[in-house]
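**Q** model this:
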Amino acid sequence: MASPTDPEFTPILLALPSLTPSLALEIIPRGLVLHRLFVQADGKTHDILIGPEDPTGHLTQKYTNTIIGRYANRLPVGSFSVSRNNIQSTVSPQANEKPTVSLHGGVKGFDQYLWEPLVDPSASELFTPAELATIETRIPSSIIFKRISEDGEEGFPGRLLIEVLIGLAQPEGAPRQTPEGKEWNLGSVVITYRAKLLDENKVTPINLTQHWGFNLDASLQEGPETLSVKDHKISIKADHTIELNAEALSTGTLLPVTGTHHAHAEKTSGRIAESFPESGYDEFYVFSPRAVPPPPTTLPASELKPELDLVGAALSRDSPASEEVVSLTSGKSGLRLGFATNQVGVQFYTNNFATPEKGARKKIHGGSGAVGDGYGPGTAAFLEFHAPLAAWLHPPESRGPTGDDTLLASGEVYNNFVRLDVWYKGSSSN
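**A** Below is the predicted model:
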């Protein structure tokens, strides 16, 4: 068992530069875990991420706020030929969830590795000088992490360099007027994943995400109801979900959400509890076509020129290219999360498989911090932004508006961003 003082599990703290910062984030280098996300609102401190009290608890509480890779979600086990830009390779996903299913990268996914923080950001190979300048001025508390995934790791071809920017951006603008009243921006969490193959003549599937689970009420500690997210309201700008077979593998068929419990915009209350399925939510939603395409997910390495600034584009809340596609709101705490991304969709999961007896719950959420006093089903809204499951195995029409096959070839750069804006309206009843 790892020691609590093990540097792999010693949290790195990011906070907005203020005497009373509205946001603070603890990151654990092993697994690139977002351990705590503190929000200060109306004199109250909230930690809006579920998880264990002890950082080493992430060894057993799998996929709780960790990075996921080389490929998010479920892939069929087998050996498959992949081709891009006249380059061919073979990918062999490794079984871990079931003999026929590879989950979240395989037996030892990205969540189980130590990620190296770059002490000197200029040592980055995948962020341009223009982006580093933007990071310095607009994301004042941030860090870039790095690791190399070796050729053949978990059956994925090619030696892959990955760099991940995680940072906090300052609040911007005056309060916004909404039908329910004014809301104040408290700042943003910005994550940008970059990757490129270090080998020539290789191609690999790649689909990264953060497997983070939110509860906007748990820190209120006002009884069992604040441990549930069913009273949260959710909005997802999606026209389709992806059909899954009995093993939760994609069939490659898109299913319309209209007239189903997945049509959250059609619900009278907007509450997650309305039309809540018996087994909870664990579905991939494909976003509706956007008026302006977001920044690309894959680009030629030759386009990563010194003046290119995709980070700046991701930060702009006023740009149609980074519109809000998912919103999660609590009337109890008054907090709202708005998400923008260049990804095709989002996996929405309500912690259905959680077993309180096997996990631990943070003290700020009313737990003891000890194993046996964990979170149960329905206690979190996991929102994992990535491309459709096994996109490279299915035809373009099943991959959403962009037709992205999630393959990366030598000479290309993978670019994935998520921006989480934190808003506060003031508490009220749902």
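**Q** every contact and neighbour count from this point should use C-alpha atoms.
**A** OK.
**Q** show me what the longest strand belonging to the chain is packed against.
**A** In the chain, taking DSSP state E as the definition, the longest strand is strand 181-197. Applying 3 or more Cα pairs under 8 Å, 6 or more residues apart in numbering; DSSP states H and E, one finds that strand 181-197 makes contact with strand 160-169, strand 176-178, strand 407-409, strand 412-424.
**Q** tell me where the stretch 301-430 of the chain has strands.
**A** 326-329, 335-341, 345-349, 381-386, 407-409, 412-424 (DSSP state E, counting those that start in this stretch).
**Q** can you count the residues close to Ala273?
**A** Neighbourhood size, Ala273 [other Cα atoms under 10 Å]: 16.
**Q** now do the contacts for it.
**A** When the contact criterion is Cα atoms under 8 Å, 6 or more residues apart in numbering, the partners of Ala273 are 230-231.
**Q** mind redoing it with 6 Å?
**A** Each residue near Ala273 by Cα atoms under 6 Å, 6 or more residues apart in numbering is listed here: Lys230.
**Q** for Asp282, give its distance to Phe348.
**A** Asp282 is 6 Å from Phe348, where distance means Cα to Cα, to the nearest Å.
**Q** equivalent analysis for Pro76, please.
**A** 21 Å.
**Q** picking that back up, same list (the strands of the stretch 301-430 of the chain) but as JSON lines, adding mean neighbour count and distance to Leu160.
**A** Formatted as JSON lines, the strands of the stretch 301-430 of the chain follow (neighbours: other Cα atoms under 10 Å; distance: least, Cα to Cα, whole Å):
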{"stretch": "strand 326-329", "mean neighbour count": "22", "distance to Leu160": "30"}
{"stretch": "strand 335-341", "mean neighbour count": "23", "distance to Leu160": "23"}
{"stretch": "strand 345-349", "mean neighbour count": "23", "distance to Leu160": "24"}
{"stretch": "strand 381-386", "mean neighbour count": "26", "distance to Leu160": "18"}
{"stretch": "strand 407-409", "mean neighbour count": "24", "distance to Leu160": "10"}
{"stretch": "strand 412-424", "mean neighbour count": "23", "distance to Leu160": "10"}
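**Q** for the comparison step, fold the sequence that follows:
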Amino acid sequence: MKKFYQIVLLLVVITVVACTNNKQETNTELATLSGIKRSDFQSSLNGDSIDLFVLSNANGVEVSITNYGGRIVSVMVPDRDGNMKDVVLGYDNIDDYRATDNNFGATIGRYGNRIAHGKITVEGVEYQLPQNNFGHTLHGGPEGFDKKVFKANQIDNQTLELTYLSEDGEAGFPGNLSVKVTMILTNDNAIDIQYEAETDKETIVNLTNHSYFNLSGDANKTILNDVLTINADQFTPVDDTFMTTGEILTVEGTPMDFRNSNVIGERIDNYEYEQLKFGDGYDHNWVLNTGGDISQLAASVYSQETGILLEVYTTEPGLQVYTGNFLDGTNVGKYGAVYNKRNAICLETQKYPDSPNKSNWPSPYLKPGETYTSRCIYKFSVEN
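**A** Just a heads-up that it's a prediction; the model follows:
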């Protein structure tokens, strides 16, 4: 009889374990709040595993991230009526991310933005980097961090740690660069992105995030009716190849003045103003007034349609604002949305473009024994 009960107990344990395992397997297939499935991201590249990681807080806000390119895939936040909206552009599967040349939601490196003619000088040695944008190097070149697989460690429901070793000579950059990106979904509905990097040889580094925001929650719509504020008295003008000239100009009396909130579409097509003609709209770096103080507001975007407010805080001296001028309808993303011109805005915290070649600008150089740090906070709330 004792043996009979032992057998029954064993069968019960096996059944419970089996049910638990089945539940766990089912959970990997469950759609996120955004409707994205983890299984559609589970893949590999050069032997490195790709996956989808989901952060959520007590308010029901949810952020989905893939370690392919360290990309923010979806951000679900409430609008003024409490309806959850996905406010970033992207794809719902890994195949589309890999099949198209895009920066949607990506961690950008080694150097965000442009480097003139792809040339840098480090410790007296000139390095030629790949040229992928009007003869310049953009966002680390054609094989930047956006196409690399980061090692991922989900610390808890609200924290994801991504690491990557960029080897000496990768994309032409000197030094073995160890990178750590920590993404934290806070309880006040902010995505707190913290960057760290160390090198064994002097190099340059300028990391940023390239999320495309559309606060209407409908990426078929433009962002032209959104209200933009930028805490900057100055900006760095560009030439017709989008390269900074080396000047720093006042925003006073120009369409670049967003110190007082302005509707984005109000002046964006004023091509009599040469900078808007060169950029085909806004695609410029603003010199922030914040002095690297993370507590001071750098910029904000407000959707008049949904009441969703996005605030940006950073330790960086500059902010690239890009209004999706080169989206052309060839990318069809999540929910079947067609990504057309000016259907999103990017807010990239950064060193100024081409800083390695402009010695009077904030330095992007990193030496052995030093630690590069940078921080960007994207905070979401609702205003009625």
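**Q** tell me how they score on TM after superposing.
**A** Put the two chains on top of each other and the TM-score (TM-score structural alignment, normalised by the length of structure 2) is 0.81; 331 aligned residues with a Cα RMSD of 2.1 Å.
**Q** hang on, Leu165 of structure 1 packs against Val190?
**A** No. Between Leu165 of structure 1 and Val190 there is no contact under Cα atoms under 6 Å: 7.5 Å.
**Q** who has more neighbours, these two?
**A** Val190 (23 against 20).
**Q** which non-adjacent residue is nearest the aligned partner of that one in structure 2?
**A** Structural alignment (TM-score structural alignment) places Val190 of structure 1 against Asp192 in structure 2. Sequence neighbours aside, Ile377 is the residue nearest to Asp192 of structure 2 in space, at 4.5 Å (criterion: Cα to Cα, 6 or more residues apart in numbering).
**Q** what does that neighbour align to in structure 1?
**A** Residue correspondence to structure 1 (TM-score structural alignment): Ile377 of structure 2 is matched to Arg419.
**Q** quick one: contacts for that match?
**A** With contact set as Cα under 6 Å, 6+ apart, Arg419 of structure 1 has these partners: 189-190, 339-340.
**Q** in structure 2, which of those still touch?
**A** By both residues aligned by TM-score structural alignment, their matches' Cα atoms under 6 Å, the contacts of Arg419 of structure 1 still in contact after alignment to structure 2 are 189-190, 339-340.
**Q** tabulate the residues you listed (a markdown table), appending distance to Val326 of structure 1.
**A** What follows is the kept ones among the contacts of Arg419 of structure 1, written out as a markdown table (distance: Cα to Cα, whole Å):
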| residue | distance to Val326 of structure 1 |
| --- | --- |
| Val189 | 15 |
| Val190 | 15 |
| Phe339 | 5 |
| Ala340 | 7 |
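**Q** out of those, which one sits closest to Val119 of structure 1?
**A** Nearest to Val119 of structure 1, judged by Cα to Cα, of those is Val190 at 18.6 Å.
**Q** that closest one touches Ala169, doesn't it?
**A** No. Val190 of structure 1 is beyond contact range of Ala169, at 7.1 Å (criterion: Cα under 6 Å).
**Q** would you map the helices across structure 2?
**A** Shown for structure 2, the helices assigned by DSSP state H span residues 2-29, 94-99, 274-279.
**Q** give me the buried stretch members for the longest one, please.
**A** Applying a neighbour-count criterion of 16 or more other Cα atoms under 10 Å, one finds nothing buried in helix 2-29 of structure 2.
**Q** leaving aside the residues next to it on the chain, what's closest to Ile236 of structure 1?
**A** Val326 (4.6 Å).
**Q** corresponding residue for that neighbour in structure 2?
**A** Under TM-score structural alignment, Val326 of structure 1 pairs with Ala299 in structure 2.
**Q** for its match, give me its contacts.
**A** With contact taken as Cα under 6 Å, 6+ apart, Ala299 of structure 2 is in contact with 229-231, 311-312.
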